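Undergrad: sequence unknown, structure follows:
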């Protein structure tokens, strides 16, 4: 991959940090955002002006637009925009506070949407580019005790899949990255948990209460995952989904099989609700129009 410029949110830790280190070491430029000033000073000292850094909380929409605009203005063309900022929130839905729910959706869902929206005018003007969205296997599969985390990830997957079809005419491509567990600080640093309710003791929702147990390390290698993401950015056409980790592949495959097994036998009953015209046949309507709603 020839020298390129990447915009990445949340470069101070996790896959954002791994991506940034690999890209800079390979001679690329990175515009990175952090919530805590000074958290990537070591990289700035090592790589100088090849690392552009701005403070950003993605829940601040006005600031998102300001930072994205500044990055394009200062660096010119940006080839890849990576939505990496996010965190895990575990606990039964009933255990979570209203504030926890609002914040995780504002970060993992709305924040990613607004970064993409802020970048689109620039990507269109330059004639194309790539948007990489860090999701998770939990964007297609679910576990009890993670309902709001899944809500944000399923939501961003739907948004990005639709966006990919909207922006294809402009040469803009989208990739959803679906990692499994990785040996980052995700489970130990940024992970947030609800205050347990005794009613959920011993139930499936309680399984996430041990997510921060360091005696059970994740299977994924963040450096290898970063390398695959970088490789994918050079693929044409872009992969819509990039699954990373044998655990991710196993969970996603099982979820898709279960979902198909549930709906496949419903073909006849589903068709029984079609509109029948006066001649006794279906009008064959297709597309996004939904009748009766």
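TA: Happy to help now that I have it. Since the structure is predicted, the reported quantities are computational estimates derived from the model, not experimental observations.

Undergrad: When you work out contacts or count neighbours from here on, use the C-alpha atoms and nothing else.
TA: OK.

Undergrad: And the host helix or strand of residue 131, how far out from the chain middle?
TA: Taking DSSP states H and E as the definition, residue 131 sits inside strand 129-134. Mean-position distance between strand 129-134 and its chain equals 9 Å (Cα atoms, centre = their mean, to the nearest Å).

Undergrad: And that strand, what does it pack against?
TA: On a contact count with 3 or more Cα pairs under 8 Å, 6 or more residues apart in numbering; DSSP states H and E, strand 129-134 meets strand 80-83, helix 112-125, strand 172-179.

Undergrad: and residue 162, which of those is closest to it?
TA: Closest to residue 162 of those, according to Cα to Cα: strand 172-179, at 9.7 Å.

Undergrad: Run through the strands of this structure in chain order.
TA: With DSSP state E as the criterion, the chain has strands at 5-9, 29-34, 51-55, 80-83, 89-90, 129-134, 172-179, 192-193, 241-244.

Undergrad: Take those and write them to a markdown table, including distance to residue 233 and mean neighbour count.
TA: What follows is the strands of the chain, written out as a markdown table (distance: least, Cα to Cα, whole Å; neighbours: other Cα atoms under 10 Å):
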| stretch | distance to residue 233 | mean neighbour count |
| --- | --- | --- |
| strand 5-9 | 10 | 25 |
| strand 29-34 | 14 | 25 |
| strand 51-55 | 19 | 19 |
| strand 80-83 | 7 | 24 |
| strand 89-90 | 29 | 25 |
| strand 129-134 | 7 | 24 |
| strand 172-179 | 8 | 24 |
| strand 192-193 | 31 | 18 |
| strand 241-244 | 11 | 21 |
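
Undergrad: take a look at this one as well, against the first:
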């Protein structure tokens, strides 16, 4: 049975690959972009099943309008994929106020408002799946990437809570945590702070080697990652998290094991603050 999907940020990366695969198998995609020219090829090839709209993820009223019109026009939306977002690199001190505010508004607040806008419609139709594209950077933090991690750690907490709220309405939530992939996120769309010489040679600038495409390319295959994301909507109950990429999974497990080991050393400290009855 064909599905209808609402996907943000479909002009490149995972969004484009997801849309391409879904349209090829006969599904309908409502996609949001900032530049329609970037998806004109798909619009020409799939004029009846690809409905693409301009959307700035920092504009909450516009998000609400796009969601409302999508449900009204197509009757139902089976899957919402929050994909739009970008990376911002640089030490915390190097970032401008505008850069800090914009990445929060796009990656975190925009994703939150998209989900909030869709929930009344999903609840009314009695089913739905929400897929939040996060990153293994929602669990593992690296220097020089503080604000990106802030948005991903934040959206994961939001989604984990919402998943429990909406499960009784037959709405599933999945957080997707990809590792490095060969998309424009790493090789084209990444934004940099104005770098300070004081941080030269500092771990905060280690990302410069990662962003250099002349070095070893990211291991993740966007096409295969998109396939796994699409397949996940047929898994019941919805998996709360999906880590994509062997390196990402190994790094996540190591980080969580270290975190647990640290917590386990704090048993006496934690108990010392309880009331002594």
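TA: Great, that's in hand. Predicted model, so just to flag it, every value in this text is computed and none were measured.

Undergrad: related to what we said a few turns ago, make JSON lines out of the strands of the first structure and add distance to residue 143 of the first structure.
TA: Formatted as JSON lines, the strands of the first structure follow (distance: least, Cα to Cα, whole Å):
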{"stretch": "strand 5-9", "distance to residue 143 of the first structure": "26"}
{"stretch": "strand 29-34", "distance to residue 143 of the first structure": "30"}
{"stretch": "strand 51-55", "distance to residue 143 of the first structure": "33"}
{"stretch": "strand 80-83", "distance to residue 143 of the first structure": "23"}
{"stretch": "strand 89-90", "distance to residue 143 of the first structure": "10"}
{"stretch": "strand 129-134", "distance to residue 143 of the first structure": "19"}
{"stretch": "strand 172-179", "distance to residue 143 of the first structure": "15"}
{"stretch": "strand 192-193", "distance to residue 143 of the first structure": "15"}
{"stretch": "strand 241-244", "distance to residue 143 of the first structure": "18"}
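
Undergrad: which one of the helices and strands packed on strand 129-134 of the first structure lies closest to residue 66 of the first structure?
TA: helix 112-125 (8.7 Å).

Undergrad: once aligned to the second structure, how far is that closest one on average?
TA: Superposed on the second structure, helix 112-125 of the first structure shows a mean distance to its aligned partners of 0.4 Å (mean Cα distance after the TM-score superposition for the first structure).

Undergrad: Which strands and helices lie in contact with that helix?
TA: helix 61-75, strand 80-83, strand 129-134, helix 147-167.

Undergrad: ok, back up a step: any idea which of the helices and strands packed on strand 129-134 of the first structure gets closest to residue 164 of the first structure?
TA: Of all these, it is strand 172-179 that lies closest to residue 164 of the first structure, at 5.4 Å by Cα to Cα.

Undergrad: before we move on, the earlier item: need the helices and strands packed on strand 129-134 of the first structure in JSON lines (columns: distance to residue 73 of the first structure).
TA: Converted to JSON lines, these look like this (distance: least, Cα to Cα, whole Å):
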{"stretch": "strand 80-83", "distance to residue 73 of the first structure": "15"}
{"stretch": "helix 112-125", "distance to residue 73 of the first structure": "9"}
{"stretch": "strand 172-179", "distance to residue 73 of the first structure": "19"}
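
Undergrad: Who's the closest spatial neighbour of residue 154 of the second structure, skipping the chain neighbours?
TA: If the residues on either side of it in the chain are set aside, residue 154 of the second structure comes closest to residue 108, at 6.9 Å by Cα to Cα, 6 or more residues apart in numbering.

Undergrad: residues contacting the one you found?
TA: Contacts for residue 108 of the second structure (Cα atoms under 8 Å, 6 or more residues apart in numbering) come out as 151, 152, 154, 155.

Undergrad: Counterpart of the third one over in the first structure?
TA: It refers to residue 154 of the second structure. Correspondence of residue 154 of the second structure to the first structure, assessed by TM-score structural alignment: residue 155.

Undergrad: any idea how far residue 60 of the first structure is from that match?
TA: Using Cα to Cα, to the nearest Å, we find residue 155 of the first structure at a distance of 19 Å from residue 60 of the first structure.

Undergrad: Look at those two and report which has more neighbours.
TA: Of the pair residue 155 of the first structure and residue 60, residue 155 is the one with more neighbours under other Cα atoms under 10 Å, namely 17 against 14.

Undergrad: isn't residue 252 of the second structure right next to residue 139, touching?
TA: Yes. Judged on Cα atoms under 8 Å, residue 252 of the second structure makes contact with residue 139 at a distance of 6.4 Å.

Undergrad: the more surrounded of those two?
TA: Ranked by neighbour count (other Cα under 10 Å), residue 252 of the second structure and residue 139 place residue 252 first, with 21 against 18.

Undergrad: List the contacts of that one.
TA: Residue 252 of the second structure neighbours (Cα under 8 Å, 6+ apart): 136, 139, 140.

Undergrad: now residue 104 of the second structure
TA: 147, 151.

Undergrad: Equivalent analysis for residue 176 of the first structure, please.
TA: 132, 133, 134, 135, 157, 160, 240, 241, 242.

Undergrad: I'd say residue 238 of the first structure and residue 172 touch.
TA: No. Residue 238 of the first structure is beyond contact range of residue 172, at 9.5 Å (criterion: Cα under 8 Å).
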